[in-house]
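In: My questions are about this predicted structure, shown below with the sequence.
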Amino acid sequence: MRWRRLHRGRPMSDPNHATQNVFDGTVQFPVLILRQDALTNNLAEMRGFCADNDVTLAPHCKTHLSPELWRMQQEWGAEIATVATVAQAAALFEHGVRRILIANEVVDRAGLRAMSDMRREDPGFQISMLVDSIEAVTLIERILEEVAADLPPLPVLVELGARGLRSGARTLEEVIEVATAASATRVLDLVGVEGYEGVFGKLSGAERDRAIDAYLDSGVVAVRELIDRGLVEAPAIATFGGSRFYPAVVERVRGALSPSEATVILRSGCYLTHDHGTYAASHADVPSRVGKPRLSPGMEVWGVVLSLPEPGLAIAGVGKRDVSYDEGMPVPLAIRRDDVVSELTGVSVTRLNDQHAFIRVSPDSVPLRIGDLIAFGISHPCTTFDKWRTAYIVDEDYSVESVAHTLFH
């Protein structure tokens, strides 16, 4: 029956059909689209930035968790896929990804067994993870001795944290203690230091910049200390860099550590699509003496105006189940009416329900009509992607060039 084939953001017949236009009447709204021109620009910009600064790119694929988008990143120079959980690693492994960094601690038996099973299934598979305490090292060692005694040592990095914030060893002394414990085991192979300067993102201005610089400088000290103590071989891995402050990583870490001392790895996940909100603002705000990529927002969610219940208010069929809202409201960008797409100004989203957006319409805006299609830019790609299983990659006319599938469950 035809209704059984109706899926949000997917065509009514073949969900893998990739030759249509998203406005040809076969796709249900809301729909997630990615603009090919922006993706290509961002891929080229980041590849150039990394090449110019002698850093390696390991994009955080928990952003999109899409095999198609990972392959696109890989074709443009990304070498390692970063994830946050064993489940994400397993999803990418099943789609052929063979170099993965879990930028997190894994201390449960099921997770460590799954990692071991993947390594056993493909001896060429490379996977690493983080440790941040002697207690964790001891627990991991005990489990791996039981489930992975036949495998080579598992590569690990000591996570450097910051007091009062997320996980990670708090001091240089703790880093050394954890590194010493990991190096003393038979089942772990210490390869470097990891950190995430994005934990300072809630600070602002000069206070934030000073905190990030001091944190990254302490990472440099930690890498050198571990090399000098013979706990890690040079070149060690030094991996930092979320999606906001990676130019600082290049300046403070790559600028301090020679290639013979360390391979510097950035892990930005949101550069591929960028956004119209938090990352656009922070990208413009972050100072950089090493330059930064010129990124373009390439992610839109289109929805239909469903109701005009009172003057100055429109209700669109886009809500919390369709777009991110943790780092700001979606941004109305464009309107499509009578087969014409034009810029939309004078409107804003004031709040979201599960399936509805409340749009405040100013007197100087184009009057909205029921049935109008509205494009929304988003703030924070990670928490938009995880709401979708299909994203259409489109050209400037919104003709579908390809389809990206996500592996979120």
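Out: The structure has been received and is ready for your questions.
In: Every contact and neighbour count from this point should use C-alpha atoms.
Out: Will do.
In: where's the closest residue to V323 other than its chain neighbours relative to R120, distance?
Out: Nearest residue to V323 in three dimensions, chain neighbours excluded: T384, at 4.8 Å (C-alpha to C-alpha, 6 or more residues apart in numbering). Separation of T384 from R120 (C-alpha to C-alpha, to the nearest Å): 34 Å.
In: Please point out which parts of the longest strand seen in the chain sit buried.
Out: Across the chain, the strand with the greatest residue count (assigned by DSSP state E) is strand 299-310. Neighbour counts over strand 299-310 (16 or more other C-alpha atoms under 10 Å) mark M299, E300, V301, W302, G303, V304, V305, L306, S307 as buried.
In: could you show me where the strands are in the stretch 51-200 of the chain, in order?
Out: For the stretch 51-200 of the chain, applying DSSP state E, counting those that start in this stretch gives strands covering 56-57, 81-83, 99-105, 126-131, 154-160, 188-195.
In: Of all those strands, which one comes closest to S342?
Out: Proximity to S342 (C-alpha to C-alpha) singles out strand 56-57 among the strands of the stretch 51-200 of the chain, at 36.4 Å.
In: Included below, for side-by-side comparison, is a second structure:
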Amino acid sequence: MKYYELDTPALLIDNEIMTENCRLMQKYADKYNVALRPHSKTHKMSRLARMQEEMGAKGIAVAKVGEAEVMAANGLRDIFIANEIVGDIKLNRIKKLSETVNISFGLDSIAQAEMVERVFEGSKRPAHVLIEIEVGEERSGVIDKEDYIALLKHLKGCNNIYLKGIFSHDGNSYAAESIEACREIHLRSQERTLKFAKIAYEMGFELETVSIGSTPSMLHDFPILDGVTEIRPGTYILMDASQASVIGSLERCAASVLTTVISLPTPERVITDVGAKGITAQTRSKGITATKGLGLIKGWPEVSIFDVFDEHAIIYNKEFHDALKVGDKVEIIPNHICPVVNLHETAYLISNGEVVEEIPVDCRGKLK
């Protein structure tokens, strides 16, 4: 089947572009002699996670326990949940997973460590954790050196927790004002992460893993400092309009949403059959990832989505309008592909205009 014969809305993935994106990131990791652990929250498909491992990735990262369970059930055996996991229900699920796969997760407080220690009592395998270091994103992670040292001291007294390493996420790179500013964020976040790693070494911990990552800071061959062992970019596999802004080109955007023109009600207005429930209502308005509107139209670089309702995209452009008729199909390149994938049950792998595979988004909706 030709891809434009698909019913819409439909999530499309260009196989050749996606494969090249994976090759380039693996080449980057290999150049700096670090492991690549792709964050699979971008694509949420065990099929693509296995492909990334086949191309050289060490394992995968996920965001939620539910994603880890799906990935483990589909053959992935080295999984890091790059998030703080809190609560007996979730920790017991990890405890069960640890019986069959190599699984680790994020930690950033003594209160959380106390929960983990209690739940993993009697487990054949201790909980494998990585302490998260806050490096400027202003999200989770240890901020103060004193709190970090206190947490390390607490872990020394734990019998059911193994400190595998530390990790950080320079998500503030998305809002960097320039490529050079992004480079500085990338380097400063590594320096801070390595500073905290040094403290752990000095306190007698042997860290297996020092993990960093975000896609914008890994698209321009910025250096990876000695002591970092692993990178965790995610969006690079599919890219999107905001990542295209980082490199100044849409050519590496592997994913798009096919949509049908359902109305041309004015001389400028175009309505298509996908809205917030298929492409989200996310914007990118700051820094190197800034984009125009709510998504771009493939093949029409100056045309963007003006607004969305739940099931409608609204576009205003007379030239675009005049080139279309009701029933035509166009492709939208989303601003942020990660939440878009989560809205679709399947993705269609495309090669040379043909649908070659329908891939279930098997981690879709796994929010717990």
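Out: Good, I have the coordinates. All values derive from a computational prediction rather than experimental measurement.
In: mind putting the strands of the stretch 51-200 of structure 1 in TSV, mean neighbour count and distance to Q355 of structure 1 included?
Out: What follows is these, written out as TSV (neighbours: other C-alpha atoms under 10 Å; distance: least, C-alpha to C-alpha, whole Å):
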stretch	mean neighbour count	distance to Q355 of structure 1
strand 56-57	24	36
strand 81-83	27	29
strand 99-105	22	33
strand 126-131	23	38
strand 154-160	26	39
strand 188-195	25	37
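In: which one of those strands lies closest to I359 of structure 1?
Out: The minimum distance between I359 of structure 1 and the strands of the stretch 51-200 of structure 1 falls on strand 81-83, with 35.2 Å, by C-alpha to C-alpha.
In: after superposition, how close is that closest one to structure 2?
Out: Compared with structure 2 after fitting, strand 81-83 of structure 1 has a mean deviation of 0.8 Å; criterion: mean C-alpha distance after the TM-score superposition for structure 1.
In: start and end residues in structure 2 for that strand, please.
Out: Under TM-score structural alignment, strand 81-83 of structure 1 corresponds to residues 60-62 of structure 2.
In: what separates the residue opposite Y3 of structure 2 in structure 1 once aligned from D54 of structure 1, distance-wise?
Out: In structure 1, Y3 of structure 2 lines up with V22, judged by TM-score structural alignment. Distance, V22 of structure 1 to D54 of structure 1, by C-alpha to C-alpha: 40 Å.
In: Please say which of those two ends up with more neighbours.
Out: Taking neighbours as other C-alpha atoms under 10 Å, V22 of structure 1 and D54 compare with V22 leading, 25 against 17.
In: my read: that one touches S399, true?
Out: Yes. With contact defined as C-alpha atoms under 8 Å, V22 of structure 1 reaches S399; the gap is 6.5 Å.
In: picking that back up, how far apart are the longest strand of structure 1 and its match in structure 2?
Out: Strand 299-310 of structure 1 sits 0.8 Å off on average (mean C-alpha distance after the TM-score superposition for structure 1).
In: whereabouts in structure 2 does that strand align?
Out: Strand 299-310 of structure 1 maps onto residues 255-266 of structure 2, going by TM-score structural alignment.
In: about what we covered before: of T384 and R120 of structure 1, who's got more company?
Out: T384 (23 against 15).
In: What is the aligned counterpart of the more buried one in structure 2?
Out: Under TM-score structural alignment, T384 of structure 1 pairs with V340 in structure 2.
In: Now do its match against G165 of structure 2, distance only.
Out: Taking C-alpha to C-alpha, one finds V340 of structure 2 at 31 Å from G165 of structure 2.
In: ok, which stretches of structure 1 are helices?
Out: 36-53, 67-75, 86-93, 109-121, 134-147, 172-183, 205-228, 246-249, 278-285, 382-385 (DSSP state H).
In: Excluding chain neighbours, what is closest to N172 of structure 2?
Out: N172 of structure 2 sits nearest to E137 (C-alpha to C-alpha, 6+ apart), 4.7 Å away.
In: residues in contact with the one you found?
Out: Residues counted as contacts of E137 of structure 2 (C-alpha atoms under 8 Å, 6 or more residues apart in numbering) are H169, D170, G171, N172.
In: Could you pull up the contacting residues of the equivalent of the third one over in structure 1?
Out: Read that as G171 of structure 2. With TM-score structural alignment as the criterion, G171 of structure 2 lines up with G198 in structure 1. For G198 of structure 1, the contacting residues are G241, G242, S243, R244, F245, by C-alpha under 8 Å, 6+ apart.
In: ranges for the strands of the stretch 201-350 of structure 2?
Out: Under DSSP E, counting those that start in this stretch, the stretch 201-350 of structure 2 gives strands at 209-212, 230-231, 255-263, 269-272, 296-297, 300-304, 307-308, 313-316, 329-333, 346-351.
In: Could I get the ones you listed in JSON lines, plus columns for distance to S123 of structure 2?
Out: Formatted as JSON lines, the strands of the stretch 201-350 of structure 2 follow (distance: least, C-alpha to C-alpha, whole Å):
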{"stretch": "strand 209-212", "distance to S123 of structure 2": "23"}
{"stretch": "strand 230-231", "distance to S123 of structure 2": "28"}
{"stretch": "strand 255-263", "distance to S123 of structure 2": "42"}
{"stretch": "strand 269-272", "distance to S123 of structure 2": "53"}
{"stretch": "strand 296-297", "distance to S123 of structure 2": "50"}
{"stretch": "strand 300-304", "distance to S123 of structure 2": "53"}
{"stretch": "strand 307-308", "distance to S123 of structure 2": "49"}
{"stretch": "strand 313-316", "distance to S123 of structure 2": "51"}
{"stretch": "strand 329-333", "distance to S123 of structure 2": "46"}
{"stretch": "strand 346-351", "distance to S123 of structure 2": "37"}
